[in-house]
Structure formats: structure tokens, C-alpha cells
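> just coords:
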């Protein structure tokens, strides 16, 4: 009888010690916690914000109004965007643009025109100037207006040569857009009553030429 009581006593003591050991071990193990913010721990899994994404290039408006001096005074004239190989520009009413050749002309008289051509980044200005002088000299005396153009839609021309003869005025220009892209303009402006309808609007159109991005 005494032996049974003694065994019960040691069994109880052993169970008590075992419970204490289990409690101590569980206290040493820290439970894994999740971030309070709910943000993933892996930075690569975070989707990029709108500020991180590269913004799309702003497209040009399909139509745009321009202030222009006409025979009736200053007026707001609407131009429509046209695209060609390598560039775009705004074209006004009474003008026709051939996207294949890059020629902008007066609809009522195609002899009034300007040929537009993008120039490569490594163009040789001296070479272009020599060739243009040779071509223009056939039409008459060549005058150099290169540099700042006062009260002119183009503002500045790296090269601006003009010849005047019995058939009219011919211009050759090398002009750089605000984006830093160079273009070659060849204008032909015959002498007739339609000259005033051509010169003003066509120069404003040329000031809107931009390289396609």
C-alpha cells in the first residue's frame, strides 16, 4: 500500500516537471509575425508606382490655331496636323501636302511650293551651302540671310540663302527645330498675284515641323 502511494507521488512530480519544461521551451520560440502594413517583404514583388513608370510621349494635337497676318489683318487660322516620312507639320486651308515627297504647295497654284527634308545628325553645313549657292545662282543673285530672323516665324536659320530673278524668289534654308532636329527647306515663290497667299502661311507651317519620335 505504501509502495503504491510512493509511486503515485513520483508520477505526479514527474508530470509537474514535464509541464514546466514544455512551458519554458514554448516561451523561447517567438512566433513568426507578419508585417503590420501588409507589404510584401520581397521588394521585387512590389508593383511599380505611376511615378516610376516612364510616361508616354505627348502626342501632337490634330488641329491647332495660329495667329497670322493676312490681307485682312491679324487672324486666328486653324492648321491640321499632317505626317510624312520622318516628320510632321501643321498645314492650313488652301494648301496641299504630299507626304510621299515632303512637298507643301498652294492648292490653286502648285508652282508655289516648299520641299521639306530631314537632315542627318552629321550633316556638313559647308557642303550644303556650296551646293545651294550653285543651284540658286542660276535663278539670280544670291543673298545670305543666315542667323537671327527678325519678326520671322522661323526665328533663326543656321543657313538662309535667297535668290531673286525674273521668275520669282527661291530660298534654301537649314533650320533646327526646338527639339534639336535639323531640316532642309527649298522654297519656290513665283512672281504673281498669289505670292502673298503663299509666303505668310507657308513659313508658319515650316515653323511647326518636328521630327517623328
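Structure's in. What do you need? Fair warning: this is a prediction, and the values are worked out from it, not measured in the lab.
> okay, CA-based contacts and neighbour counts for the rest of this
Will do.
> For the protein, just list every one of the strands.
Remark: strands assigned in the chain by DSSP state E are 63-70, 73-84, 87-92, 95-98, 103-106, 109-118, 141-144, 147-148, 156-157, 159-165, 168-176, 182-190, 210-211.
> of all the ones you listed, which lies closest to residue 56?
Residue 56 lies closest, by Cα to Cα, to one member of the strands of the chain: strand 210-211, at 16.5 Å.
> helices or strands next to the closest one in the packing?
Helices and strands touching strand 210-211, by 3 or more Cα pairs under 8 Å, 6 or more residues apart in numbering; DSSP states H and E, are strand 87-92.
> on that earlier part again, which one of the strands of the chain lies nearest to residue 9?
Of the strands of the chain, nearest to residue 9 by Cα to Cα is strand 210-211, at 97.4 Å.
> contacts for the closest one?
For strand 210-211, the external contacting residues (Cα atoms under 8 Å, 6 or more residues apart in numbering) are 86, 87, 88, 89, 118, 177, 179, 181.
> For residue 59, grab the count of nearby residues.
When neighbours are counted by other Cα atoms under 10 Å, residue 59 registers 7.
> ok, now residue 148?
For residue 148, using other Cα under 10 Å, the count is 13.
> another structure for you, compare them:
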């Protein structure tokens, strides 16, 4: 091989070596840049796990709150005053539950709590919508009771420590024919509200009907599984 061809060959080899080295550097550089990707993926996965944990915890708290409302004893003892303690049994409708004493019946078809042996003594239960307005109900109640006479409103100290002491509204008409009451009651836990229309005609049961009936109504609790 002459001197000129040998020089060209050496130059070609050096050029090829430099080209290969440059390609290797370009090939390995992206690999180094791509290494953080798994770390980002792991962070996202951890965040998803944390979010799921928070969600599960919230759902668990909601379930516990619902359970605490719905788990009521099958019977409960009530102090009726003057040393009179009675046991009532839990009764349920589709929307609510309340405690009912012996001698009383909860008719879930008509939403009436009544004396078993004399249904003329009763309390009607009406569930209100969440957007009710107390002033409007007061006006409505006064109009309803006008059929029986002039309604009087009782509240606060006027109700003493009776079963309806926490009523939001209590209107009453009482005459020789009996007693009519229009009561608005709010469930302290669910904030659901009800109207109780109570009728106690003049008769032998008039003196004993009201206290157990109103005590039962005051024990009403909305069901939360709807």
C-alpha cells in the first residue's frame, strides 16, 4: 500500500470511530433523561391510594352516623311523672319510627297513633317537605282549627316540662266537646319536620290519652335508609 492510500485509510478509520462515539453519546443521553418517569408514576399511584383512603374514610363515617341513628332499642322506659314509669315498644313506618305504649296502636296505613280500644282518640302524623316555613304553617293551623274555635298558641314556659316542650309550634282549641291540637315538631337529628294533629274528645279516656300519646310523638325519629 502506497503512502497516500495508507493516509486515507487511517483518516477513514478515525472518522468512523468519532462517528460511532458521537452516536453512542446521543443514544445513552435519552435513557438518563427517562429515568425519573417511574418516580412520577409512583407518586401518582400513591396519590390515588391516598385519595381512595380519604374517600373510604368519609364513607365509613357516613355509615357510622346512619347506623347510630337507626339502631334504636326495641323497648324503652319513660317517666310519665308522679312516679308513673311505663315501657313502650318501637314501631316503624316507611319514613319514621317511634315508641308506642300498651293500649295504643300505630296505624302505618293512615299514619295515625290511636287508642286501640277507642280510635276516636288519635294523633295524625304528616311528614313535611324540607322547605317548610313555620309562619305559613302557623297560618294554616289557625285556619284548620277555626272549625272548632279560636286557636291559642302555647310555647316555652307555657308547656312546662311536658312531652311537647320542644315543639316548634303548638296551637290548641279546647271546648266542651274536646281538645284539638296542631303541632309542628322537628327531629333534632335529621332535621325532618312533622305536623301532629291531635284529637281528644270529651269522654272517659280524655284524662289519660294525651300524655302517653304526646310522649310517643316526641320520640319520633326519621329513618335514614331511604
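Perfect, I can see it now. What you are looking at is a predicted structure, and each value in this text was computed from that prediction instead of being measured.
> thinking again about what came up before, looking at the strands of structure 1, which is nearest to residue 28 of structure 1?
Nearest to residue 28 of structure 1, of the strands of structure 1 and by Cα to Cα, is strand 210-211 at 69.3 Å.
> and for that closest one, what span of structure 2 is it aligned with?
Strand 210-211 of structure 1 lines up with residues 221-222 of structure 2 when matched by TM-score structural alignment.
> quick one on the thing from earlier: would you format the strands of structure 1 as TSV with distance to residue 126 of structure 1 included?
Listed next are the strands of structure 1 as TSV, based on distance: least, Cα to Cα, whole Å:
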stretch	distance to residue 126 of structure 1
strand 63-70	34
strand 73-84	27
strand 87-92	24
strand 95-98	29
strand 103-106	25
strand 109-118	17
strand 141-144	13
strand 147-148	15
strand 156-157	14
strand 159-165	10
strand 168-176	11
strand 182-190	14
strand 210-211	23
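> need the contact list for the equivalent of residue 126 of structure 2 over in structure 1.
The alignment partner of residue 126 of structure 2 in structure 1, by TM-score structural alignment, is residue 117. Contact analysis of residue 117 of structure 1 by Cα under 8 Å, 6+ apart lists 102, 183, 184, 185.
> TSV for these, including distance to residue 139 of structure 1 and neighbour count?
Putting the contacts of residue 117 of structure 1 into TSV (distance: Cα to Cα, whole Å; neighbours: other Cα atoms under 10 Å) gives the following:
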residue	distance to residue 139 of structure 1	neighbour count
102	23	20
183	23	20
184	19	18
185	17	19
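> Return the member of the residues you listed nearest to residue 130 of structure 1.
residue 184 (14.1 Å).
> can you pull the contacts of residue 204 of structure 1?
Going by Cα under 8 Å, 6+ apart, residue 204 of structure 1 touches 153, 154.
> From residue 198 of structure 1, how far off is it?
10 Å (Cα to Cα, to the nearest Å).
> shouldn't residue 102 of structure 2 be in contact with residue 88?
Yes: applying Cα atoms under 8 Å as the test, residue 102 of structure 2 and residue 88 come out as touching, 6.8 Å apart.
> Can you add distance to residue 62 of structure 1 and give the contacts of residue 117 of structure 1 back as CSV?
Listed next are the contacts of residue 117 of structure 1 as CSV, based on distance: Cα to Cα, whole Å:
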residue, distance to residue 62 of structure 1
102, 19
183, 22
184, 24
185, 23
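> neighbours of the aligned residue in structure 2 for residue 190 of structure 1, just the number please.
For residue 190 of structure 1, the aligned residue in structure 2 is residue 201 (criterion: TM-score structural alignment). Around residue 201 of structure 2 there are 19 other residues, counting by other Cα under 10 Å.
> For residue 201 of structure 2, give me its contacts.
120, 121, 177, 178, 179.
> Out of these, flag the one nearest to residue 78 of structure 2.
Nearest to residue 78 of structure 2 among these, with distances taken as Cα to Cα, is residue 121, at 20.9 Å.
> Excluding residues flanking it in the chain, which one is nearest the closest one?
Of all residues not flanking residue 121 of structure 2 in the chain, residue 200 sits nearest, at 5.1 Å (Cα to Cα, 6 or more residues apart in numbering).
> what separates the one you found from residue 7 of structure 2, distance-wise?
On the measure of Cα to Cα, residue 200 of structure 2 and residue 7 of structure 2 end up 126 Å apart.
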